[in-house]
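> sequence and predicted model, in that order:
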Amino acid sequence: MYIQMGHILKTLFARPYGGLVNFKLGTMLLMASGLLLAACGAPASSEAGSTTTNSQTASTAGPSPSSTPSPTSTGPARNARGNLPKKIGEVAAAGGSTIDSSTLRFKVTSIEPITCDAPYAQQPVGIALAVALDVETTADFKGAVSVNGVPEMTSFSAYHWKGYTPTGTRMNQVDTIASQNCVADTTRLLPSSLGKGEKASGIVILEVTTPTGTIAYDGAGMVSSGWEWEYPAR
C-alpha cells in the first residue's frame, strides 16, 4: 500500500497541471492515505475481548458470600438477636474462652407449664413456665451483679429473661407479679443470686403470652448477648 501511494504522488507532481493544482491534489491524497492507515492500524474492539475480560474478572472475584449464618473463628453462630440458640440439656458458659475454662456453666434441663399454687397467688394472664436449671461457678468466678453490697455475683431471676412469640415479637414482660408469687414450695426456686464456687439447681418461673415461642437469658451483665431456648422444650 505504501509503494502504490508513493507512485501515485510521484506521477501527480510530475504532470504539467501547475504547481498549485498538483499541490492541492497531492495534499488531498496524503490526507486520505493517513485516514486509511489510521483505520488499518487501530486495534479492533470485539465482544470476544470484552467477554474474555469479564470472564477473567469473574474467575478471580471468587464465590458470592452466603446469606446463611455460620460459625466463625470468634465462636458459634448467633441468631438475628445476637443470642446463642441452645437445646435442653446443652451446656452454656461464660467467663472463659472455652466451656471447660469458663467460670460459669449452666444448662436448662426442662421447660414446662406450671400451676401457681401459692396461697393468694395471682393467676397469670398468660402461661406460667417453670424453667429448670443446673448452675455452677468456679472459685475464679466474677459476676457483674452486686447483691446487698456484695459484688461479683450473678442472677438467673426472671428479671434477666425475655420472651418471644413464634413470629419473633418480643413479649412486653415475663417477670410478672404472678411469676414472682406462683409456687407454695419456694424451696423449688433457684437462688436469686449466686457467687463464686457455688452449685445450685432449681426453677425460675416466667409468664409468657403464647403456648409456643422462645425464651432468652441475657447473662446478667456477664456477656454482651445471651442464650435462647424454644418451648415447648425440644
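Done, it's in.
> hey, let's count contacts and neighbours off CA atoms from now on
Will do.
> from the contact counts, what lies against the host helix or strand of Lys10?
In the assignment (DSSP states H and E), Lys10 maps to helix 2-14. Packing partners of helix 2-14 (3 or more C-alpha pairs under 8 Å, 6 or more residues apart in numbering; DSSP states H and E): helix 19-41.
> try it against this one:
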Amino acid sequence: MKTKILRPVRIGDDKVEVTVFSEEEKSWEKHRIRSSKNILDRMMAMANNMVIMNLQDNAYVFSEVEAPGLRAIVGEGMVEGVETILSPKPSLLLSIEFGKKTNDHGEIIHKIKPEPNTWIYEGSIINKNIDYDLVILKTADGPRIILPDELYIPQRKSSGGKKTKKKKRRKRKHASKKSVKKSAKTSKTTKKSKKTKKTRRRKRRRKK
C-alpha cells in the first residue's frame, strides 16, 4: 500500500505561470489480506481509511493498494487556485510546450522544463505575455493537448428541477387527502339519511 501527497507549486517565467504539484511519499507498507470473495472491497476500504487519516489543507492525498491482478486507488483533497483539469489523473510531467499556428503550420514558440518529480493534475495556466493557440503537456502517460478555451471551465448552476418535483409531490398528497375527506363526508350523509328513513317508518307505524 502506497500513500502520497501532492502539494501545489507554481512554475514558469515572465511569459506564463502554471500550477503543478510536488510529490511527497508519505508511506509505503505491506499488508496481508486473507483471500476472500470481497478482496477488492477490502482493498478499497483500506485505501479510503489511509486517505482520511492523511487529509491536509491545500493538498491532494492518494492511496494505492495493489495485489496480484488487482489495484485500488482512492484520492481526495482540495487545492486553491484550481481552474481546470490539466490531466485526468496525476501524471509525471516532462515538459510544457506552447504552440502557435502560422501559415497552416504549427510551431513551438515557448517551452517550460519542470524539475524532476513534478506532477500535473488539476491546476491553472496563467498567461502573462504570450500569444499561443494550444498547450502540449508531455507526461509519462503520453502527451495531452489543451486549447485556451479549456483552461477555465465555470461550474454549472442547478436548474431547480428538484424543487419542481417536490411541489408536484406535495400537490398530489393534498389531492389524495381531499378525496379521502369527501368520501368520509358522503359516508356520514348516507348514514344520516338511513337513520331518518328508519325513524319515519317507526312514526308511521305508531300512528296506525
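Good, I have the coordinates. This is a predicted model, so every value here is computed, not measured.
> superposing both, give me the TM-score.
Here the TM-score for the pair of chains, by TM-score structural alignment, normalised by the length of structure 2, is 0.25; 86 aligned residues with a C-alpha RMSD of 5.9 Å.
> one step back: can you give me the buried ones in the helix holding Lys10 of structure 1?
Across helix 2-14 of structure 1, burial judged by 16 or more other C-alpha atoms under 10 Å covers Leu9, Leu12, Phe13.
> for stretch 98-112 of structure 2, same thing?
For stretch 98-112 of structure 2, using 16+ other C-alpha under 10 Å, the buried residues are Phe98, Gly99, His110, Ile112.
> Glu64 of structure 2: which of those is nearest?
Ile112 (29.9 Å; C-alpha to C-alpha).
> so what's that closest one up against?
For Ile112 of structure 2, the contact set (C-alpha atoms under 8 Å, 6 or more residues apart in numbering) comprises Gly12, Ser95, Ile96, Glu97.
> got a markdown table for the residues you listed, with secondary structure too?
Formatted as a markdown table, the contacts of Ile112 of structure 2 follow (DSSP: H, G, I helix; E, B strand; the rest coil):
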| residue | secondary structure |
| --- | --- |
| Gly12 | strand |
| Ser95 | strand |
| Ile96 | strand |
| Glu97 | strand |
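> roughly how far does the closest residue to Asn127 of structure 2 other than its chain neighbours sit from Ile73 of structure 2?
Leaving out its chain neighbours, the residue that sits closest to Asn127 of structure 2 by C-alpha to C-alpha, 6 or more residues apart in numbering is Val16, at 4.8 Å. Distance of Val16 of structure 2 to Ile73 of structure 2, computed by C-alpha to C-alpha, to the nearest Å: 33 Å.
> which one of the contacts of Ile112 of structure 2 is nearest Lys182 of structure 2?
Looking across the contacts of Ile112 of structure 2 and measuring by C-alpha to C-alpha, the closest to Lys182 of structure 2 is Ile96, at 73.8 Å.
> helix or strand right after the helix or strand harbouring Gly163 of structure 1?
Assigning secondary structure by DSSP H and E places Gly163 of structure 1 in strand 161-164. Remark: after strand 161-164 of structure 1, the chain's next helix or strand is helix 177-180, criterion DSSP H and E.
> list the buried residues for that following helix?
Ala178, Ser179, Gln180.
> kindly list the longest helix within structure 2.
If you go by DSSP state H, structure 2 has its longest helix at helix 161-207.
> who are the packing partners of that helix?
Counting by 3+ C-alpha pairs under 8 Å, 6+ apart, helix 161-207 of structure 2 packs on no helix or strand.
> ranges for the helices of structure 2?
Using DSSP H, helices in structure 2 cover 39-53, 161-207.
> now the shortest one: buried residues?
Judged by neighbour count using 16+ other C-alpha under 10 Å, the buried positions of helix 39-53 of structure 2 are Leu40, Arg42, Met43, Met44, Met46, Ala47, Asn48, Met50, Val51.
> hmm, back to that, out of the buried residues of stretch 98-112 of structure 2, which are inside strands?
Assigned to strands by DSSP state E, the following of the buried residues of stretch 98-112 of structure 2 qualify: Phe98, Gly99, His110, Ile112.
> in a helix, Ser110 of structure 1, correct?
No: counting by three-state DSSP, Ser110 of structure 1 is not found in a helix; it is strand.
> thinking again about what came up before, which one of the buried residues of stretch 98-112 of structure 2 is nearest to Ala67 of structure 2?
Distance to Ala67 of structure 2, by C-alpha to C-alpha, is smallest for Ile112 among the buried residues of stretch 98-112 of structure 2, at 37.2 Å.
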